[in-house]
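**Q** sharing a model prediction with you, sequence too.
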Amino acid sequence: MPSLVTSALPAGSLGAQAQPDLPVRPGLALRPWRVDDAPAVRAAFDCPRIQRWHVRRLDGEDEARAWTARWAQLWRDETSASWAVVDADDRPVGQVGLRGVLLEEASAQVSYWVVPAARGQGIAASALGALTRWSFTRAGLHRLALEHSTANVASCRVATRAGFPPEGLLRGSVRHTDGWHDMHLHARLRTDGPI
């Protein structure tokens, strides 16, 4: 059945170009994941807090390599994208990404995490801000949203600091290892102004 609304972004808007490196702030940048980042990813997913909120673990180097390698195809498919947040020595200290990209709606969900040693430095909010600016000014997206458990106070702070106001509560919408969680929904529109 044909749509009465044309797609907000044409196919190829992301996948036809190389995934860019993005500056964040001095000593911090975003770059596409590489297979040789697998040990850093494995170490990150050994963190109990990352496992708690992302409900995933990696059981070995092969899984970590597969995790890093899959992002290139997802970028080409224009369905998801992920960047390593790297320090001045090009070491991954976190992740920020787009999930559920919908070119038709020019929208996506965002995700982020930071390794324990790098927490408390504003890295997640800065990285999310850089990704948001690129998403709105270069990628042409209209809306970015994020959800986090109401129990994840740190994630709520990141969302707010990055300019994502709360939009509502999704009751019992995500199941974690300890049961169903209510989720806060935050979102930002391109028309909300500079970050």
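**A** Cool, the structure landed. No experiment lies behind these values; they were computed from the predicted model shown. Numbering: from 1, shown residues only.
**Q** for the rest of this, base every contact and every neighbour count on C-alpha atoms.
**A** Noted.
**Q** buried ones in the helix ranked longest in the chain, by neighbour count?
**A** When the chain is parsed with DSSP state H, its longest helix is helix 61-77. By 16 or more other CA atoms under 10 Å, the buried positions in helix 61-77 come out as 64-65, 67-69, 71-72, 74-77.
**Q** can you give me the strands for this structure?
**A** Counting by DSSP state E, the chain has strands at residues 22-25, 28-32, 81-87, 92-102, 107-114, 143-149, 166-176, 179-189.
**Q** so which of those is the most surrounded?
**A** Ranked by mean neighbour count under mean count of other CA atoms under 10 Å, the strands of the chain are led by strand 81-87, which reaches a mean of 25.
**Q** rewinding a little: how about the strands of the chain in a markdown table, adding distance to Pro39?
**A** Putting the strands of the chain into a markdown table (distance: least, CA to CA, whole Å) gives the following:
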| stretch | distance to Pro39 |
| --- | --- |
| strand 22-25 | 22 |
| strand 28-32 | 15 |
| strand 81-87 | 13 |
| strand 92-102 | 10 |
| strand 107-114 | 15 |
| strand 143-149 | 26 |
| strand 166-176 | 25 |
| strand 179-189 | 30 |
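**Q** and the comparison structure, right after this:
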Amino acid sequence: MPETFPETTLRSERLTLRPFSALDIPGVQVGCSDTATQRWLPLARPYTRDNATTWCTVTAHALRESGDGIHFAVTGHPSARLVANVGLRHTDWDTLTTEIGYWVSPGARGDGIAAEAVRRVAEWLFTERSFERLELRAAEGNTASRRVAVKAGMTQEGVLRSAGVTHGGRVNLVLFACLPDETVPGDDVGRRM
């Protein structure tokens, strides 16, 4: 049986990161149908309610159970409304390295939610799971995602030429990474749980 992450719920000052459920289907459909999300992520087009249902009730859980990673429904306090998705994938259990990705719902953008969620997952990954490296790949033209990486305390390491695919074709990916001793100093995200 492959190594896996345990089913987990994380909290930060403003957010709860928890497993996906059927309650998230409408929010996932809205977030994954959005033009900006569709521009940078090669999701189904159109992104239907059936796609959202499969993600929330089957795929997100199967990816955790397979050892690939773990995906969180990100909700705000106190509304518990889905505001984002953040997840780990391509986990290498031998080197304790994984890749993080995210999308944010249209109405929740620009409020630092993605950076806060990334920092919280990184803190959990390094302190409770003893991982050694967290990577993030953002399309070169996706300036919003690249800003999130920097705000989350990640270091840009280089450009992977023609390494990504979007609906518009192949794109260069900017590689960011964070190591256990490189968390954002003075940031209390997740420390007031």
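**A** Good, I have the coordinates. Remember, predicted model here, so these are calculated numbers, not experimental data.
**Q** just the TM-score for the two chains, thanks.
**A** Once superposed, chain against chain, the TM-score is 0.88 (TM-score structural alignment, normalised by the length of the second structure); 182 aligned residues with a CA RMSD of 1.7 Å.
**Q** wait, Val158 of the first structure touches Ala127, no?
**A** No: the pair Val158 of the first structure and Ala127 does not pass the contact test of CA atoms under 8 Å, sitting 9.9 Å apart.
**Q** looking at these two, which is more packed in?
**A** More crowded of Val158 of the first structure and Ala127, by other CA atoms under 10 Å: Ala127, with 31 against 20.
**Q** distance check, that one against Gly120 of the first structure.
**A** Ala127 of the first structure is 13 Å from Gly120 of the first structure, where distance means CA to CA, to the nearest Å.
**Q** can you check Arg171 of the first structure too?
**A** Applying CA to CA, the value for Arg171 of the first structure to Gly120 of the first structure is 29 Å.
**Q** the residue nearest in space to the middle of the second structure: what's it in contact with?
**A** Residue closest to the average C-alpha location in the second structure (CA atoms, centre = their mean): Val86, at 2.4 Å. Each residue near Val86 of the second structure by CA atoms under 8 Å, 6 or more residues apart in numbering is listed here: 71-74, 100-103, 114, 117-118.
**Q** map it onto the first structure.
**A** Superposed on the first structure with TM-score structural alignment, Val86 of the second structure falls opposite Val96.
**Q** same question for Ala73 of the second structure.
**A** Aligned counterpart of Ala73 of the second structure in the first structure: Ala84 (TM-score structural alignment).
**Q** please apply the same query to Gly168 of the second structure.
**A** For Gly168 of the second structure, the residue aligned by TM-score structural alignment is Asp178.
**Q** ditto for Val28 of the second structure
**A** Aligning on TM-score structural alignment places Val28 of the second structure opposite Val41 in the first structure.
**Q** separation between that match and Arg57 of the first structure?
**A** Distance from Val41 of the first structure to Arg57 of the first structure, by CA to CA: 10 Å.
**Q** more neighbours, those two?
**A** Under the neighbour definition other CA under 10 Å, Val41 of the first structure and Arg57 were set side by side, and Val41 has more, 25 against 17.
**Q** wait, the more buried one sits on Asp62?
**A** No: Val41 of the first structure is beyond contact range of Asp62, at 11.2 Å (criterion: CA under 8 Å).
**Q** which ones are touching Asn152 of the first structure?
**A** Taking CA under 8 Å, 6+ apart as the test, what Asn152 of the first structure contacts is Trp53.
**Q** identify the residue of the second structure aligned to it.
**A** By TM-score structural alignment, Asn152 of the first structure lines up with Asn142 in the second structure.
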